[in-house]
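Enquirer: Turn this into a structure:
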Amino acid sequence: MSDLISLETIEEIAQQYGYWAVFLGILLENLGIPIPGETVTLAGGFLAGSDQLNYWLVLANAVLGATLGGNFGYWIGRYGGWPLLLKIGQLFRFREEQLASLREQFSKNAAKTVFVGRFIALLRVFASPLAGIAEMPYPQFLLYNTLGAVAWASVMVTLSYVAGQIVPLEKLVEWASRFALLSFLVVVAWIAIPLWWESRKAKEVAEVTPVVEENAADG
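Expert: All right, here's what the predicted structure looks like:
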């Protein structure tokens, strides 16, 4: 998403609005609004490394924005996410049974997904609504969402704070984007391959059943 807004512009926003930019950037990204929240957070840590912002205040705002954004996303998913997911699934020709299977699979790994999802492109946006759709118990979600927010913010802000004194911000953003994209592709494969395999097995069963019934009728 940072391709739509130049890095120079993001850095200027972080300089002008400081901690508010970090807080609102990651909060709005968690709500699905096209804001490069991770890049703004990296810019905030980078500015802290050059003594333009305070490290601890940048970290606190990143944690708070990520935590609140995740909570909003959870309740959006809890109260209106499943019908919306069904409509999106129809566009991509996913049957309701497949989506229900995906929801069940998410439920089994909900805690890990909410926590690790902070570090994965797009999943950072959708993990919380999916947790709501899967009706993950809220106390459990609150715990892992908060832990994930603290871990993610600590890594991003500290990385940009320390490494930013050695390498340019552009390189930091590039590294973070590559890692997030690679992680996202791994998750897509983890989800898509079982769905494809299930669909293939169902198709084979559908093709074999008429033959079996025909042989039974002839016998």
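Enquirer: Only C-alpha atoms from now on, for both contacts and neighbour counts.
Expert: Fine.
Enquirer: So what's the residue count around residue 210?
Expert: 11 (other C-alpha atoms under 10 Å).
Enquirer: tell me the SS of it?
Expert: Of the three states, residue 210 takes helix according to DSSP: H, G, I helix; E, B strand; the rest coil.
Enquirer: measure it to residue 203 for me?
Expert: 12 Å (C-alpha to C-alpha, to the nearest Å).
Enquirer: Who are the contact partners of the closest residue to residue 116 other than its chain neighbours?
Expert: Distances taken as C-alpha to C-alpha, 6 or more residues apart in numbering place residue 148 nearest to residue 116, at 6.8 Å, with adjacent residues excluded. For residue 148, the contacting residues are 114-118, by C-alpha atoms under 8 Å, 6 or more residues apart in numbering.
Enquirer: Secondary structure element holding residue 142?
Expert: Assigned by DSSP states H and E, residue 142 belongs to helix 138-163.
Enquirer: Second chain to compare with the first, below:
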Amino acid sequence: MHVQEWLDSVPAVAVYAMVALVIGLESLGIPLPGEIVLVSAALMSSQHSDINPIVLGACATAGAVVGDSIGYAIGRKGGRPLLAWLGGKFPRHFSEGHVATAERSFEKWGMWAVFFGRFVALLRIFAGPLAGVLHMPYWKFLIANVLGGICWAGGTTAVIYYVGVVAEDWLKKFSYVGLAAAVLVGLASMLLVKRKAKKAQQHDERDAEPVNAGE
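Expert: Down below sits the predicted model:
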């Protein structure tokens, strides 16, 4: 089956559920590519009328808020030992250096760290559990969490959806022009690289001649 046909066969409900689940698990503290999944789904929504971008953004926001809240509860209950355990399981993401950097951000910025952390891959994983470990008041965390989730999930969905629609229309009108331009740029780049490589080789040969003569 062709990839495009397979994408057409994926039910919209499955796309909504997958986006909410992956983003929720990432927000909970599990290193997953939530942003990549959201961007891919938003691009799909720009090409498939059955995937509603508004519903998609709402599902992504819900996954972010719920996942962060669960992560907050786990972090508040688990405390420092939880971070040590996560460091053993996911040393690439929860190393002592990463934890210290995230902790300094929370101590310095408070609620803003939760809000803007939604837009940073590392802090997006840390935000919920670390806010719980540091005993940030839940009402503050919830406000920053909801606002950050809406801006990140809704904003990302809207921008990628619009870019996808515009790009599809542009490619329909100028596909052959774009293909020709890409070929010309590729050929020009290849010739330029070859020319520079040839000049470098000639330069090396000239530098080597005095050495050989002296020998």
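Enquirer: The helix holding residue 142 of structure 1 vs structure 2, average offset?
Expert: Helix 138-163 of structure 1: mean distance to aligned residues in structure 2 after superposition is 0.6 Å, counting by mean C-alpha distance after the TM-score superposition for structure 1.
Enquirer: Now do the buried residues in that helix.
Expert: 138, 141-142, 144-154, 156-161, 163 (16 or more other C-alpha atoms under 10 Å).
Enquirer: Over to stretch 159-178 of structure 1?
Expert: Neighbour-count burial for stretch 159-178 of structure 1 [16+ other C-alpha under 10 Å]: 159-161, 163-164, 169, 172-173, 176-177.
Enquirer: I'd like those residues as a markdown table, with distance to residue 51 of structure 1 appended.
Expert: Output for the buried residues of stretch 159-178 of structure 1, formatted as a markdown table (distance: C-alpha to C-alpha, whole Å):
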| residue | distance to residue 51 of structure 1 |
| --- | --- |
| 159 | 15 |
| 160 | 13 |
| 161 | 10 |
| 163 | 14 |
| 164 | 12 |
| 169 | 15 |
| 172 | 18 |
| 173 | 19 |
| 176 | 22 |
| 177 | 25 |
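Enquirer: Check whether residue 73 of structure 1 really touches residue 129, as I assumed.
Expert: Yes: assessed by C-alpha atoms under 8 Å, residue 73 of structure 1 is found in contact with residue 129 at 4.7 Å.
Enquirer: Looking at these two, which has the bigger crowd around it?
Expert: Comparing residue 73 of structure 1 with residue 129 by other C-alpha under 10 Å, the one with more neighbours is residue 129, at 28 against 24.
Enquirer: tell me which element the nearest residue in space to the more buried one that is not next to it in sequence is part of?
Expert: Closest residue to residue 129 of structure 1 apart from its sequence neighbours, by C-alpha to C-alpha, 6+ apart: residue 77 at 4.0 Å. Using DSSP H and E, residue 77 of structure 1 sits in helix 55-91.
Enquirer: Between helix 138-163 and that helix, find me the angle.
Expert: 120 degrees (axes from the mean of the first three to the mean of the last three C-alpha atoms, to 10 degrees).
Enquirer: Give me the buried positions along helix 55-91 of structure 1.
Expert: For helix 55-91 of structure 1, by 16+ other C-alpha under 10 Å, it's 55, 57-78, 81-82, 85-86.
Enquirer: still on that earlier bit, and the residue nearest to residue 129 of structure 1, what's its match in structure 2?
Expert: Counting by TM-score structural alignment, residue 77 of structure 1 lines up with residue 75 in structure 2.
Enquirer: Quick check: its match touching residue 132?
Expert: Yes: with contacts counted by C-alpha under 8 Å, residue 75 of structure 2 reaches residue 132, the gap being 4.4 Å.
Enquirer: how many neighbours does residue 95 of structure 1 have?
Expert: 13.
Enquirer: what's the answer for the one 10 residues further on, then?
Expert: Here the neighbour count serves as a burial measure; for residue 105 of structure 1 (other C-alpha under 10 Å) it reads 13.
Enquirer: element containing it, please.
Expert: According to DSSP H and E, residue 105 of structure 1 maps onto helix 96-108.
Enquirer: list the buried ones in whichever helix or strand comes after that helix?
Expert: For helix 96-108 of structure 1, the following helix or strand on the C-terminal side (DSSP H and E) is helix 110-116. By neighbour count with 16+ other C-alpha under 10 Å, helix 110-116 of structure 1 contains the buried residues 110-111, 113-116.
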